[in-house]
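Engineer: Sequence first, predicted model second:
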Amino acid sequence: MAPTALVVMGVSGAGKSTVAALLAQRLGWEMTEADALHPQSSIEKMAAGVPLTDADRLPWLGLIRDAIAARAAAGESVVVACSALKRSYRDLLRGAEGARVRFVHLDGTPELISSRLHLRTGHFMPPSLLDSQFRDLQPLAADEDGVTVSLDQPPERMAAAALEALGLP
């Protein structure tokens, strides 16, 4: 069986890092925080309230794909917290050689996510960019390997629901 990359996706403030950490802990896999792979220029752009373009995101997504492929080459599965908002972004991530890339879309209303973003501290992504994230968001299609989990429940329940829906222990 090929190593698996479980990409926890959704807009900023959906709880990707929290749920990804829980999934990694339960599965005994390493976790990669995609935000840590952003170039400084992208972090500065977002911190200034400027949405990233596809041209900004493509090199970053390539780094994430390559990190997944490196784990797979080592025979390791990984959980990745990454927005992966558009299908084209997910298609690029699915190109990670040697890995089965699956997605967990954390889905919620703009109102709920906005309330969470306004409580968050210490992150470069300002709440003012949430609308641009929802404009870019393309939910998982029926032919994509993944599940959608509602974020109107505690993170532990979101992780359990994702594992159950994906058939993972």
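Structural biologist: Cool, got the structure.

Engineer: hey, let's count contacts and neighbours off CA atoms from now on
Structural biologist: OK.

Engineer: for the spatially closest residue to Pro127 that is not a sequence neighbour, what are its contacts?
Structural biologist: If the residues on either side of it in the chain are set aside, Pro127 comes closest to Leu117, at 5.7 Å by CA to CA, 6 or more residues apart in numbering. Leu117 makes contact with Ser12, Gly13, Pro126, Pro127 under the criterion CA atoms under 8 Å, 6 or more residues apart in numbering.

Engineer: again with Met46
Structural biologist: Met46 neighbours (CA under 8 Å, 6+ apart): Leu52, Phe124, Met125, Pro126, Leu129.

Engineer: gap between it and Ala162?
Structural biologist: Here the criterion is CA to CA, to the nearest Å. By it, Met46 lies 29 Å from Ala162.

Engineer: And for Asp91?
Structural biologist: 20 Å.

Engineer: Check Glu33 too.
Structural biologist: 18 Å.

Engineer: cool, Ser115 as well?
Structural biologist: Remark: distance between Ser115 and Ala162 (CA to CA) = 23 Å.

Engineer: Looking at the two, which is more packed in?
Structural biologist: Ala162 (24 against 12; other CA atoms under 10 Å).

Engineer: Do I have it right that the more buried one meets Val147?
Structural biologist: Yes - the pair Ala162 / Val147 is scored as a contact, 6.8 Å apart, by CA atoms under 8 Å.

Engineer: Give the intersection of the neighbour lists for the two.
Structural biologist: With CA under 8 Å, 6+ apart as the test, Ala162 and Val147 both reach Val104.

Engineer: and the comparison structure, right after this:
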Amino acid sequence: MTGAANGPPIVVVLGVSGSGKTTVGKAVAEQLGVPFVEGDDFHPAANIVKMSVGHALDDADRKPWLRALAERIRQSAKAREGLVIACSALKRAYRDELRSAAGGRLWCLYLALDRDTAWDRVSRRTGHFMPAGLVDSQFATLEALEPDEPGMTLDATVDLPAHLSRVRAAVAHCGERTGS
């Protein structure tokens, strides 16, 4: 599927921890026939340790993570390959950095979720370094998609098949803001 004249889209599935980024991202990648990348895999070990013990990351901590994500996106853009990447991308500045690396092909899928549902999901999750105690810090950092950012906002509590049909239609118009 080609969403932009210069190649298939690069989709960032973003939101706070517990919003379903990985689950939705894998399904979107499969539907689009492009690779899926888990953004958590790009965190330096020090970031994982810091979060595991209950300390929120700051912008300085996120810099090497964002650089690594941007480099992966740049590789796909240069090869004119599509990509779906799940990562929090909580701030506009982070998304701008990723958008720059994508050469204008970045489309964002923001999975919006309320604090209580996020906390509940994260507290029940096993085998992940992100403790529920950091959910509030993610909401404090979160900047929702702005009207000029190509992408769409979806309710993270909606059933996955409903997401997929809307996302596929929206990605076909990559480069446009498609509302909430």
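Structural biologist: It's in. Not measured: the values here are computed from a predicted model.

Engineer: what's the TM-score here?
Structural biologist: Superposed pair, TM-score by TM-score structural alignment, normalised by the length of the first structure: 0.94. Supporting alignment: 169 aligned residues with a CA RMSD of 1.5 Å.

Engineer: List buried residues within the contacts of Met46 of the first structure.
Structural biologist: Among the contacts of Met46 of the first structure, those classed as buried by 16 or more other CA atoms under 10 Å are Met125, Pro126, Leu129.

Engineer: hmm, who's touching the strand ranked longest in the first structure?
Structural biologist: Scanning the first structure for the longest strand, with DSSP state E as the assignment, gives strand 100-107. Residues outside strand 100-107 of the first structure that contact it (CA under 8 Å, 6+ apart): 2-10, 14-16, 93-94, 139-140, 144-151, 162.

Engineer: on that earlier part again, out of the contacts of Met46 of the first structure, who's nearest Arg157 of the first structure?
Structural biologist: Checking the contacts of Met46 of the first structure against Arg157 of the first structure by CA to CA gives Met125 as the nearest, at 25.6 Å.

Engineer: For that closest one, give me its contacts.
Structural biologist: Taking CA under 8 Å, 6+ apart as the test, what Met125 of the first structure contacts is Ser12, Ile43, Met46, Ala47, Gly49.

Engineer: any idea how far Ile113 of the first structure is from the first one?
Structural biologist: Going from Ser12 of the first structure to Ile113 of the first structure by CA to CA gives 8 Å.

Engineer: circling back to that earlier point, quick one: which of the contacts of Leu117 of the first structure has the most company?
Structural biologist: Gly13 (25 neighbours).

Engineer: Tell me the counterpart of Leu140 of the first structure in the second structure.
Structural biologist: Superposed on the second structure with TM-score structural alignment, Leu140 of the first structure falls opposite Leu145.

Engineer: State the three-state secondary structure for its match.
Structural biologist: coil (DSSP: H, G, I helix; E, B strand; the rest coil).

Engineer: ok, it touching Arg95?
Structural biologist: No - in this structure Leu145 of the second structure lies outside contact range of Arg95 using CA under 8 Å: 9.2 Å.

Engineer: Tell me which stretches of the second structure form helices.
Structural biologist: 21-32, 45-52, 59-78, 92-101, 115-124, 135-141, 160-171 (DSSP state H).

Engineer: show me what contacts whatever residue of the first structure lines up with Arg125 of the second structure?
Structural biologist: The equivalent of Arg125 of the second structure in the first structure is Arg120 (alignment by TM-score structural alignment). By CA under 8 Å, 6+ apart, the contact set of Arg120 of the first structure is Gly13.

Engineer: closest to Gly108 of the first structure among the contacts of Leu117 of the first structure?
Structural biologist: Gly13 (9.9 Å).

Engineer: Aligned counterpart of Arg62 of the second structure in the first structure, please.
Structural biologist: Match for Arg62 of the second structure (TM-score structural alignment): Arg57.

Engineer: what do you get for Ile85 of the second structure?
Structural biologist: Using TM-score structural alignment, Ile85 of the second structure sits opposite Val80 in the first structure.

Engineer: That match: neighbouring residues, count only.
Structural biologist: 29.

Engineer: repeat for Leu32 of the second structure
Structural biologist: Leu32 of the second structure, neighbours per other CA under 10 Å, totals 21.

Engineer: which residue in the first structure lines up with it?
Structural biologist: In the first structure, Leu32 of the second structure lands on Leu27 (TM-score structural alignment).

Engineer: next one: Ala156 of the second structure
Structural biologist: By TM-score structural alignment, Ala156 of the second structure lines up with Leu151.
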